[in-house]
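Enquirer: next comes the sequence, and after it the predicted model I'd like to discuss.
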Amino acid sequence: MKGYLALEDGTVFEGKAFGATGKRHGEVVFNTGMTGYQEILTDPSYCGQIVTLTYPLVGNYGINDEDFESQRPQVWGFVVREACTIPSNWRSREKLEEFLARYGIIGLEGIDTRALTRRLRSYGTMRGIIATGEQDPDFLVEEARNAPGLSGQQLVPLVTSKKPYIIQGQSYRVVLMDFGVKQNIIRWLQKLGCTVIVVPAQTTAEEILAYNPDGIMLSNGPGDPKDVPYGVETIRNLLGRKPIFGICLGHQLLGRALGADTYKLPFGHRGGNHPVKDLRTGRVYITSQNHGFAIDPDTLDPDIVEVSHINLNDGTVEGLRHKKLPVFSVQYHPEAAPGPTDSEYLFEQFMQLMAEGRQNGLEVDGHATK
């Protein structure tokens, strides 16, 4: 069956459809990772987006039962150069095309993904329509131009947990604000022995503190941080009361809670090879990233917060550290999945802050906890 991807700038790619049939709009983005398509497909941060992979062959190791980052695929469309129909891997349980069809995700193969990536890199991410069957290309372009942009959509409510749940551990109690959390963040906290209390995105500060946590984790998630004002308000009310560690969208929301502004990047950072420099040590880490927005460093209060990490490709803010409180965040993914694990040490830093918090005590509602 024919398949199409139409962009708002008038570009139309024609290829072969696989997976589900139908039509879907979304922001068209690209990811440069060479492996990890299952994790990319199921990453809640991709909700609202049509994702193209720059690596040419996708699906060659199938879909397994272990590498899910959420319960189902979260992308709104999937574009590849070639979709493998005969996967070969001992863990494989399902073909890529079967997986997409089962969850109603449209796939498109056989197009020039290099040309698509160059266009997005040159002109920025665009609204697009992915469609199957016989279509009028001009009409698809018009639909793409009329589709809603990523900003303004309420995407976090689509991916956050519906109710709180607890995963018991042996050490520190961590409340994880779920803005669209990747499961590998939870796995890392479990690996460190933490009791993980996952709460929906709209949980209030008072409800979070009622769990008596040792620390608070702010998860990744989809969309524009300006569309999550309730998260910003909760974080602002938590500052100084418990150690806080933010990742990706959680980093952006923390920045906004500290008074900073955020802005949209031309084409974002999505892949597993982004160089990030720690400004304190001078060390460079190769990081896994997936985001389209960034913190404006000129809007940070230098008396309160410092930029701890920068992206060596474009100089954007990759980390924040509060100068007085046990609060820090990174724009990239220390839990990886997929990608390098160079930055897993950040989880140990969070553990250290929680240990110090237990020892020294932080204030809750104006009263010392110790």
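Expert: Perfect, I can see it now. A quick note: this is a predicted structure, and the numbers were derived from the prediction, not measured.
Enquirer: okay, CA-based contacts and neighbour counts for the rest of this
Expert: Noted.
Enquirer: longest helix in the chain, please.
Expert: helix 345-360 (DSSP state H).
Enquirer: here comes the other one, which I'd like you to weigh against the first:
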Amino acid sequence: MKYHKKVPAILILEDGTVFNGNTVGELTHDSVGEICFNTGMTGYQEIFSDPSYFGQIMVTTNAHIGNYGTNKDESESNSAKISGLVCKNFTYQPSRVNSDLSLEEFLTVNKISAICDIDTRALVSHIRKNGAMNAIISSDVENIKKLQIDLSNHPNMKGLELASKVSTVEPYFVGNENAKYKISVLDLGCKFNILRRLANRDAYIQVFPFDTSFEELTAWNPDGILISNGPGDPDPLSNAIEVARKCITNNIPTFGICLGHQIIALAKGIPTFKMHTGHRGINHPVQNLKTGKSEITSQNHGFSVDKSAAENHEDIEITHIHLNDDSVAGLKIKNKPCFSVQYHPEAGPGPNDATYLFDQFFDMIGQEKLTV
């Protein structure tokens, strides 16, 4: 078994709080980002490769990370997207038959800085009380003042446009070109499993860059448009908001997921706001107000839709509510083929509690075809 020398490392929060730990492997560079935590007990590879986490330092609340290594078929994008990793106990030798790489190797390949041996319970409690904030990971433990200066120069997530950092540069196709449906996806940081869920429902998908116009998205006559998840503040995404506005006006069947949900709300003049800590985990309870049924959902967002504005908007129906804090978890535009959810129906914590939303999307497409 390979011996791993422990090298002291430091985590400094924006408010001056310091946590001491050790590096995972060799720390080749300092990492700065907004620190947040995920309560999921499994699925760390999917978390680390989710484009929605771009620009964030991830704290894993599970005490053991790395146990089952990584597998090339289980990433949600083509690379790790987090800025850094903070954990309690790091496992270097995975115990799993079909593990391609250890988590250490995965992080090294993706140039992700990680720190372990941190009291993550104390850290998460601090974030819960004081809110999400910027942080820095470094092995330069003797130079705290310089690190604090570097940290103070890092931009706040509020007002930060990050979709351009993770979106595809060129359009590309997914699925069978002879499929029943054609779907355009506006890629704001789309997870691979969203595309799989569409393709598995007999759809041929064209994925477009974040700044694609409505006219370009509809030029190949798609049956519907999906506005994807992604990182950062939705407010600066003026093009995506305009796309959503035109989809609604032109009665194009439209489905928004997570950031896409916020974009649809903004298109109707409903503001969004930065949450205290956000929702990140795979056990978030949501109630469908139309059916009365509850769902166990996967969530990852630091911004939310203003509930009061949604309730008072004549064109908006709130369809889902987060049962922990009563925040908006789903919307529908009245008399329009457009709906959205704040969580991730392509994920499977339930395991299939929320996958009906993809069926609902295609049912909506079918109904719209009948009325044309």
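Expert: Done, it's in. Quantities reported herein were computed from a predicted structural model and do not represent experimental measurements.
Enquirer: and the aligned residue in the second structure for Pro297 of the first structure, what is it in contact with?
Expert: Matched by TM-score structural alignment, Pro297 of the first structure corresponds to Lys307 in the second structure. Lys307 of the second structure makes contacts with 327-328, as judged by Cα atoms under 8 Å, 6 or more residues apart in numbering.
Enquirer: and what of the one 10 residues further on?
Expert: When the contact criterion is Cα under 8 Å, 6+ apart, the partners of Glu317 of the second structure are 310-311, 331-334.
Enquirer: for it, helix, strand, or coil?
Expert: At Glu317 of the second structure the chain is in strand, as set by DSSP: H, G, I helix; E, B strand; the rest coil.
Enquirer: circling back: now the longest helix of the first structure on the second structure. Mean distance?
Expert: Overlaying the second structure shows helix 345-360 of the first structure at a mean distance of 0.9 Å from the equivalent residues (mean Cα distance after the TM-score superposition for the first structure).
Enquirer: contacts for that helix?
Expert: By Cα under 8 Å, 6+ apart, helix 345-360 of the first structure touches 172, 188-189, 214-215, 242-245, 326, 334, 370.
Enquirer: I'd like the residues you listed as TSV, with distance to Ile111 of the first structure, secondary structure and neighbour count appended.
Expert: Below are the contacts of helix 345-360 of the first structure laid out as TSV (distance: Cα to Cα, whole Å; DSSP: H, G, I helix; E, B strand; the rest coil; neighbours: other Cα atoms under 10 Å):
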residue	distance to Ile111 of the first structure	secondary structure	neighbour count
Tyr172	49	coil	19
Trp188	37	helix	15
Leu189	40	helix	25
Asp214	50	coil	26
Gly215	47	strand	26
Lys242	50	coil	25
Pro243	47	coil	26
Ile244	44	strand	27
Phe245	41	strand	26
Pro326	48	coil	22
Pro334	33	coil	24
Lys370	62	coil	10
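Enquirer: among those residues, which pair sits farthest apart?
Expert: Pro334 and Lys370 (31.3 Å; Cα to Cα).
Enquirer: stretch 171-178 of the second structure: how far from the chain's middle?
Expert: 23 Å (Cα atoms, centre = their mean, to the nearest Å).
Enquirer: show me what counts as buried in it.
Expert: Within stretch 171-178 of the second structure, the residues that count as buried by 16 or more other Cα atoms under 10 Å are 171, 175.
Enquirer: from the contacts of Glu317 of the second structure, which ones fall inside strands?
Expert: Cross-referencing those against strands under DSSP state E gives 331-333.
Enquirer: which one of those residues has the most neighbours?
Expert: Using other Cα atoms under 10 Å as the neighbour test, these are led by Leu331, with 24 neighbours.
Enquirer: wait, which of the ones in strands among the contacts of Glu317 of the second structure is closest to Ser138 of the second structure?
Expert: Out of those, the member with the shortest distance to Ser138 of the second structure (by Cα to Cα) is Leu331, at 41.7 Å.
Enquirer: how about the strands in the stretch 201-350 of the second structure?
Expert: 203-208, 224-227, 254-257, 272-288, 294-305, 316-322, 328-333, 338-341 (DSSP state E, counting those that start in this stretch).
Enquirer: the last one vs the first structure, average offset?
Expert: Plainly put, strand 338-341 of the second structure ends up 0.3 Å away from its match in the first structure on average once the two are laid over each other (mean Cα distance after the TM-score superposition for the first structure).
Enquirer: so which elements touch that strand?
Expert: Helices and strands touching strand 338-341 of the second structure, by 3 or more Cα pairs under 8 Å, 6 or more residues apart in numbering; DSSP states H and E, are strand 254-257, helix 259-267, strand 328-333.
Enquirer: relative to strand 272-288, how tilted is the second one?
Expert: Relative orientation of helix 259-267 of the second structure versus strand 272-288 (axes from the mean of the first three to the mean of the last three Cα atoms, to 10 degrees): 110 degrees.
Enquirer: against the first structure, where does helix 259-267 of the second structure fall?
Expert: With TM-score structural alignment as the criterion, helix 259-267 of the second structure aligns to 249-257.
Enquirer: ok, and what's touching the matching stretch?
Expert: Taking Cα under 8 Å, 6+ apart as the rule, stretch 249-257 of the first structure contacts 179, 218-222, 225, 228, 231-233, 235-236, 246, 261-262, 291, 293-295, 300, 319-320, 329-331.
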